[in-house]
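In: Sequence and predicted structure below; questions after.
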Amino acid sequence: MTAASDTVAAKPAKSARPSSFRLLTNNRLAALGLIVLGIVVALALLTPILPLDNPDVTDPANRLLPPGTAGHLLGTDHLGRDILSRLLWGTRVSLAVGLSATLIAAFFGSLIGLVAGYFGGRADALLMRSIDMLMAFPYILLALGIVAVLGPGLLNALYAIAVVNIPFFARNIRGVTRGLAHREFVDAARLSGKGHAGVLFTEVLPNVLPVIVITMSSTVGWMILETAGLSFLGLGVQPPQADLGSMLGEGRKLLFNAPFVSVIPGLMIFALVMSINLIGDGVRDVLDPRLRSGALARPSARTRVDRREVPAMPDRETDDALDVIDLKTEFTVGSSVYRAVGGVSLDLKDKECLGLVGESGSGKSVTAMSVLGLVATPPGAIVGGRVVVDGADLLEVSDEALRGLRGGKISMIFQDPLSTLHPLFTVGDQIAEAIRSHH
């Protein structure tokens, strides 16, 4: 039996973990949503200084002019008002109402969820039963009821949309807070003398904040859509002011003889909601700790093999049970490459034992997992060497052949049962499963 290793990791000159913006733009759909939303927001912000007609001035003599008409790029509506001007001013209103309603719902819903999840007991029961009462009604009917009581209007529509979305935030944040309320770092903060408010807002809230951000990014689009729905029914923005929903409602009567009057604001609503939802999905991925580490995709079922050096196969007549020849495994994090296994060679005879000794992080576990192709890709990859069992290089065999060897001919017993044993099955069943699979 012989063994040789060189597992000294090359220290990168600088950390090159992908930034949040890079992670977001690496997601093509999120990048597309970011571009579309950026264009829409830029136009909305520039609307007051753009040379546009007054959106509220009527001109019946020029009613229903088609798109492309001189002086009216997108045409005019049934009262002769310029559609482009009303579209941009209406987009400003819809964006402002959607974002404001999201912030209000996020603030009150998150506060309720934090208090209920942290204190539990009667406070949790009282707050969550109140939330359950709100959730007992279909949200759009509840919004209509609130507007009916308060009266039609933009501000009342904002309040209605915010109120009906508070339970969504409260439920999500309460569940996460319950899981954090009795964690070790929270108990340590209490023992250090911090009061409930200090623990809640300095220890729990920072850990819940990513969930709040994700929830906001995924709901702001729907709030814009809900606001447009109320305006479509005549309960939101009141004439002559315009938003996207009211423009859509006015154009529905002209759908057959002048469809562009309703199609244009409808396309703007579609672009806004879809771009915001795509960005929300991207933000969720950016806040994933595994993606932050540099793994830009879900790990595959087998370690990627990209060997720059392939040693010669050992003598066919050898009686070694396992030959590892100059094995090299690397992790790519951003633009940096970390050498986790820098050239390990060993051979084992039948019934022979070998111990790998080294400090934490020296590459012992990665060496063992590389033999079976269990290193997560991305970010790991085997870049050199051979792993020979029964005369076959495991780095060259098919996925099906490797699955047949795993757990039968060659296997790995992990040191952390909490992450490797399934909590819903007995230990005996899980051990027997491997035996039944191969025998």
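Out: Yep, that arrived.
In: going forward, measure contacts between C-alpha atoms and count neighbours the same way
Out: Will do.
In: burial measure for the closest residue in space to residue 43 that isn't next to it in sequence, as a count.
Out: Residue nearest to residue 43 in three dimensions, not counting chain neighbours: residue 88, with 7.1 Å by Cα to Cα, 6 or more residues apart in numbering. Neighbour count of residue 88, defined by other Cα atoms under 10 Å: 27.
In: Please report how far residue 88 lies from residue 230.
Out: Separation of residue 88 from residue 230 (Cα to Cα, to the nearest Å): 19 Å.
In: In which helix or strand does residue 275 reside?
Out: Taking DSSP states H and E as the criterion, residue 275 maps to helix 260-286.
In: top helix in the protein by residue count?
Out: As assigned by DSSP state H, the longest helix anywhere in the chain is helix 83-119.
In: Which strands and helices lie in contact with it?
Out: Counting contacts by 3 or more Cα pairs under 8 Å, 6 or more residues apart in numbering; DSSP states H and E, helix 83-119 packs against helix 28-46, helix 121-135, helix 154-180, helix 205-232, helix 244-251.
In: As JSON lines, the ones you listed with mean neighbour count and distance to residue 402 would be great.
Out: Listed next are the helices and strands packed on helix 83-119 as JSON lines, based on neighbours: other Cα atoms under 10 Å; distance: least, Cα to Cα, whole Å:
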{"stretch": "helix 28-46", "mean neighbour count": "17", "distance to residue 402": "33"}
{"stretch": "helix 121-135", "mean neighbour count": "14", "distance to residue 402": "51"}
{"stretch": "helix 154-180", "mean neighbour count": "22", "distance to residue 402": "39"}
{"stretch": "helix 205-232", "mean neighbour count": "21", "distance to residue 402": "39"}
{"stretch": "helix 244-251", "mean neighbour count": "25", "distance to residue 402": "57"}
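In: now the ones you listed as TSV including distance to residue 142?
Out: Formatted as TSV, the helices and strands packed on helix 83-119 follow (distance: least, Cα to Cα, whole Å):
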stretch	distance to residue 142
helix 28-46	29
helix 121-135	8
helix 154-180	7
helix 205-232	12
helix 244-251	19
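In: Take this one as well and set it beside the first:
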Amino acid sequence: MSKSLQAIRGMNDILPEQTPLWRYFESTVARLLDNYGYKQIRMPIVEFTELFKRSIGEVTDIVEKEMYTFEDRNGDSLTLRPEGTAACVRAVLEHGITGGGQTQKLWYIGPMFRHERPQKGRYRQFHQIGCEVFNLDGPDIDAELIVLTWRLWGQLGIRDAVKLELNSLGTSESRGRYREALVEYLSAHLDKLDEDSQRRLKTNPLRVLDTKNADTQAVLVDAPKMADYLDDESRTHFEGLKARLDAAGIPYVINPKLVRGLDYYSKTVFEWVTDKLGAQGTVCAGGRYDGLVEQMGGKPTTGVGFAMGIERLILLLETLEQIPEEISRQVDVYLCAFGEAAELAGLALSEQLRDQLPSLRLQVNAGAGSFKSQFKKADKSGALYALILGDDELAQQVVSVKPLRGQGEQQSIAFDALAAHLATCIVQG
């Protein structure tokens, strides 16, 4: 017997009972970003591999171990995007929309791909919403990105479950001085470092700071601190960011070990973390990358942004039971029609209702069926009301409106009064 077909490990189907929550989350974020003046951009899922090597860094875990890379028929090396910032930078450079110092406030949504060990909250195909801002170099825009995420957590009802962590990585020059001091210190304690940290010490020493190994963490207690190596510009920028967060009433903690996993960050880095999801605690992260555009061949252009993991935030909403009641119900009204004449009248009536009540979620029974079978389908749909249309109703030009969730008694409503009745008991109520 042939092996049954199934999804690739770590790449999951999002089933119909799950999609209402996804749509609610995505629409909430989209509406918020619209309100803050951000414009959506859509980039391809596949890019030339060189894009990610140049931007993310060839010695990062993502490029070394996690990318889905292949050669196409032309012999070009292509990669499924592992993150969105590099692709967004490529797009704004290619189309020249940041030229001449033009400010751009952009956002995107879509799947990303990394060959990681799948576990709860971590997948090989995962979805992100990201924001990128170009040609604004002050701490005010860093603060705005954090403020709008804080507002989002409030709208979703999860503020009490997340915590903001901040750090500054300084400029490339100050970070270089710090890297030298860190390498010198860690090299003197090489025998106490775990194997992964020993490897990172030679390739990407700042990544040692976010190790989970207890022995290495103990070594880092007395390691040099990034804050002691910050240049005046970065220190002033960081103080300006903190002052704005204080003014907005947003709590935060300084995490000197927060470095992010990508090479392109400078100055501000931040993460929103939670302790409600076990090991997968980061739900949104980002920072400033003022040298990335120039590194990718453009003119000097400042940049700052973030990405949030949709799967983890959906899981957090489910864990905290912050799911609005209305999104669990996909149908407001279910129309049952008995007999061909009633079916024809029901079709016309349902389209009139959709014209009059655009937000009404109305499902019309298909496939005919007995009174009992249609009512069973109406109840299974989750609708609040069943509309009943048969020969008796047609003769009187009325519809029987039957509550399915205990909202009162069955009523007969005239055709021309039905929309107003439903507006009162469903759309407005």
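Out: Nice, I can see it. Note that the structure is a prediction, hence the values are computed from the model and not measured.
In: tm score of chain vs chain?
Out: Once superposed, the chains reach a TM-score of 0.24 (TM-score structural alignment, normalised by the length of the second structure), with 179 aligned residues with a Cα RMSD of 7.5 Å.
In: in the longest helix of the first structure, what's buried?
Out: 83-95, 97-102, 104-106, 108-118 (16 or more other Cα atoms under 10 Å).
In: got the angle for it vs helix 121-135?
Out: Using axes from the mean of the first three to the mean of the last three Cα atoms, to 10 degrees, the direction of helix 83-119 of the first structure lies 150 degrees away from that of helix 121-135.
In: Show me what the helix or strand that the helix holding residue 275 of the first structure is followed by is packed up against.
Out: Next along the chain after helix 260-286 of the first structure, taking DSSP H and E as the criterion, comes helix 289-292. The contact analysis (3+ Cα pairs under 8 Å, 6+ apart) places helix 289-292 of the first structure against helix 20-26.
In: ok, residue 238 of the second structure - contacts?
Out: By Cα atoms under 8 Å, 6 or more residues apart in numbering, the contact set of residue 238 of the second structure is 139, 168, 267, 268.
In: Among the residues you listed, find me the one that's closest to residue 243 of the second structure.
Out: Using Cα to Cα, residue 139 comes nearest to residue 243 of the second structure of the contacts of residue 238 of the second structure, at 9.4 Å.
In: mind checking how far the closest residue to that closest one other than its chain neighbours is from residue 273 of the second structure?
Out: With Cα to Cα, 6+ apart as the criterion, residue 139 of the second structure has its nearest non-adjacent residue at 4.9 Å, and that residue is residue 241. From residue 241 of the second structure across to residue 273 of the second structure, the span is 19 Å (Cα to Cα).
In: what helix or strand is residue 154 of the second structure on?
Out: Using DSSP H and E, residue 154 of the second structure maps to helix 139-156.
In: which of the residues in that helix are buried?
Out: Neighbour count says helix 139-156 of the second structure has 139, 141-150, 152-153, 156 buried, by 16+ other Cα under 10 Å.
In: Downstream of that helix, the next helix or strand is which one?
Out: In the C-terminal direction, the helix or strand that comes right after helix 139-156 of the second structure (DSSP H and E) is strand 163-168.
In: what residues are up against residue 141 of the first structure?
Out: For residue 141 of the first structure, no contacting residues are found, by Cα under 8 Å, 6+ apart.
In: same thing with residue 95 of the first structure?
Out: residue 224.
In: List the contacts of residue 190 of the first structure.
Out: Each residue near residue 190 of the first structure by Cα under 8 Å, 6+ apart is listed here: 196, 199.
In: cool, residue 328 of the second structure as well?
Out: Under the criterion of Cα under 8 Å, 6+ apart, the neighbours of residue 328 of the second structure are 20, 21.
In: measure it to residue 127 of the second structure for me?
Out: Separation of residue 328 of the second structure from residue 127 of the second structure (Cα to Cα): 22 Å.
In: cool, and residue 77 of the second structure?
Out: With distances taken as Cα to Cα, residue 77 of the second structure is found 23 Å from residue 127 of the second structure.
In: More neighbours: which of the two?
Out: More crowded of residue 77 of the second structure and residue 127, by other Cα under 10 Å: residue 127, with 19 against 14.
In: Helix or strand: which one has residue 375 of the second structure?
Out: With DSSP H and E as the criterion, residue 375 of the second structure is inside helix 371-380.
In: One more: residue 331 of the first structure?
Out: Counting by DSSP H and E, residue 331 of the first structure is found in strand 320-333.
In: Show me the strands in the stretch 51-200 of the second structure, by range?
Out: Using DSSP state E, counting those that start in this stretch, the strands of the stretch 51-200 of the second structure run over 68-71, 77-80, 104-113, 125-134, 163-168.
In: As JSON lines, these with distance to residue 345 of the second structure would be great.
Out: Below are the strands of the stretch 51-200 of the second structure laid out as JSON lines (distance: least, Cα to Cα, whole Å):
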{"stretch": "strand 68-71", "distance to residue 345 of the second structure": "55"}
{"stretch": "strand 77-80", "distance to residue 345 of the second structure": "51"}
{"stretch": "strand 104-113", "distance to residue 345 of the second structure": "42"}
{"stretch": "strand 125-134", "distance to residue 345 of the second structure": "44"}
{"stretch": "strand 163-168", "distance to residue 345 of the second structure": "56"}
